[in-house]
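Asks: how would this look folded up:
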Amino acid sequence: MIDPPAPAQAKPQIQPLTPLARGTLYTTVALLLLALCFGGWGLWKVFGNADADQPTPAQLQAQQRKIDQLEQRAATLARSDQISRDANGDLQSTLAERDEEIAGLRADVAFYERFVGATAQRRGLTVHELQLQPSSDLTWHFVATLTQNLNRGAVNAGRLQVSVEGTHAGKLQRLAWADLRQQPNAPGVEYSFKYFQQVEGDLMLPADFKPSRVAVRLVPQSGSPLEQSFSWADSLAGAPAAPAP
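Replies: Okay, here's the model as predicted:
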């Protein structure tokens, strides 16, 4: 017995898109393509122009040369400013030295005029000034300025001696020239001048000796000796001598 043939299966029917669905599909595809285009353009802007924004080796060298020039100019200006400061400091120091020299010269001129000027008061041999400066704890250096204008053109010569009065161990004591020089029969310092001369020497004081006055004794080759006294404090300040008695 022959089986009857199976009935044929019906093929699925594809429904045509409605105009609305078709428009929506086209719009979606268009938007997708547009998005892909914008995405590709953005990637190209980011990565495609990256190399274009980088400076070339020539540009880098030009920039480095400009930086080097600016640094060199800054260093030159700094050196010029320092040189100007140093020069200004040297100038100020030089001006101060010149002012000091001028003041000293004016004092010297006034000093000379007092003794050799036409209106200068006539005075014989005298100690115009005595200065004391410490050389060590017990040693002192003295500078005595001797003057005379009574006998113009005449040479005054002789020897100078110094003595110091003070206290030692609570007692008054006078140290003679030999004591101060620590040499028995020590000769005085020689002097010889017409108008003025500075005579220098050194003194040695005993330990714990407290000086109060210092006396300068002049022994000329002709004439009587004379002595002038100074306070120790005035001698440290370089004050003029008190008039001889």
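
Asks: from here on, contacts and neighbour counts on C-alpha atoms
Replies: Will do.

Asks: run a quick neighbour tally on Gly117.
Replies: 13 (other C-alpha atoms under 10 Å).

Asks: before we move on, what about Asp208?
Replies: By the criterion of other C-alpha under 10 Å, Asp208 has 11 neighbours.

Asks: measure the spatially closest residue to it that is not a sequence neighbour to Trp232 for me?
Replies: Leaving aside its sequence neighbours, Asp208 sits nearest to His168 (C-alpha to C-alpha, 6 or more residues apart in numbering; 6.4 Å). Distance, His168 to Trp232, by C-alpha to C-alpha, to the nearest Å: 15 Å.

Asks: another for comparison:
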Amino acid sequence: MASRPPPRFVVRPHDAGGLRRRALWLGAGWLLSLVLTGLVVGGLVRHATPAATEKRQLDALAKDNDDLRQQVANLQRATQVGDIATRSLRQTLAEREEEISGLRADLGFYSRLTGGDAQREGLKVQEVRVQPVASSHAWNLTLSLTQNARRGEDVDGTATVSVEGLRGEKVVKLDWPALGDAAQSSGIPFRFKYFQQLHATIVLPADFRPTRLLIHAQPSGDEAVSRAVAWNDAVSGHLTPTQGEQDAQP
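Replies: Below is the predicted model:
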């Protein structure tokens, strides 16, 4: 029996449900694309509005402001540290200057005492210092007198002090009798071979502003020695070896 050839056409039943499902999927996809497109467009529109632009600008300005505040704070701290370091350095320099001044005074004193300065032999007013007495117009006075050791003999005499200053608008000079103790009206006595410190208390008028001290040391049988010292230098004790002095030569 001869075989039958396959048929040229195949008849299949029509699937209406599959077509509907495909159409529904296509419709859902199209709607979803529309929604996504609307969201994207809406976001772009919102970012492009003036309010959004101003907000971004404000945010940027706020950030810049915070950065500037931090920089100012850093600079202020750096300035404070620099000020503290400067004050410390100035204080150290002042202390060193005071120390050097004291060492120079000591050097001059011992050089004078041992005869290291042959051109200035004889009596000398080495140091002048005044210190205030609390709750009064009185001042404690200290005078240091020296003599070159080469002389090898005692020197004696008296020392007096005058004070120049302002009283109102006038320059006034207060001599020793108006300043010193009545018991030492003729002066402060001294007698020494090498050096001696003299002490006294002077009283200044309440309306008197001192500017300068005039020291006068009169040794027995020899020429007097005078020295002028600024009041502020006498208060601080910083005196230079040649500041206003006129020492008698031997």
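
Asks: overlay them and tell me the TM-score.
Replies: Comparison of the two superposed chains (TM-score structural alignment, normalised by the length of structure 1) gives a TM-score of 0.51, and 142 aligned residues with a C-alpha RMSD of 2.8 Å.

Asks: before we move on, back to that, more crowded one of His168 and Trp232 of structure 1?
Replies: Between His168 of structure 1 and Trp232, counted using other C-alpha under 10 Å, the more crowded position is Trp232 (21 against 15).

Asks: look up how far Ser162 of structure 2 lies from the equivalent of that one over in structure 2.
Replies: The alignment partner of Trp232 of structure 1 in structure 2, by TM-score structural alignment, is Trp231. For Trp231 of structure 2, the distance to Ser162 of structure 2 equals 11 Å [C-alpha to C-alpha].

Asks: what number of residues lie near the closest residue to Val143 of structure 1 other than its chain neighbours?
Replies: Leaving aside its sequence neighbours, Val143 of structure 1 sits nearest to Glu200 (C-alpha to C-alpha, 6+ apart; 4.5 Å). By other C-alpha under 10 Å, 17 other residues sit near Glu200 of structure 1.

Asks: list the contacts of Glu200 of structure 1.
Replies: Applying C-alpha atoms under 8 Å, 6 or more residues apart in numbering to Glu200 of structure 1 gives the contacts His141, Phe142, Val143, Ala144, Val189.

Asks: how far apart are the host helix or strand of the fourth one and its match in structure 2?
Replies: Applying DSSP states H and E as the criterion places Ala144 of structure 1 in strand 139-147. Mean deviation of strand 139-147 of structure 1 from its aligned counterpart in structure 2 after superposition (mean C-alpha distance after the TM-score superposition for structure 1): 0.6 Å.

Asks: ok now that strand, how far from the chain's centre?
Replies: Centroid separation for strand 139-147 of structure 1 versus its chain: 34 Å, with C-alpha atoms, centre = their mean, to the nearest Å.

Asks: who does that strand touch, helix- and strand-wise?
Replies: Contacts defined by 3 or more C-alpha pairs under 8 Å, 6 or more residues apart in numbering; DSSP states H and E place strand 139-147 of structure 1 against strand 126-134, strand 196-204.

Asks: in TSV: those, plus distance to Ala176 of structure 1.
Replies: As requested, these are arranged in TSV below (distance: least, C-alpha to C-alpha, whole Å):
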stretch	distance to Ala176 of structure 1
strand 126-134	17
strand 196-204	10
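
Asks: pick the most deeply packed of these.
Replies: strand 126-134 (a mean of 20; mean count of other C-alpha atoms under 10 Å).
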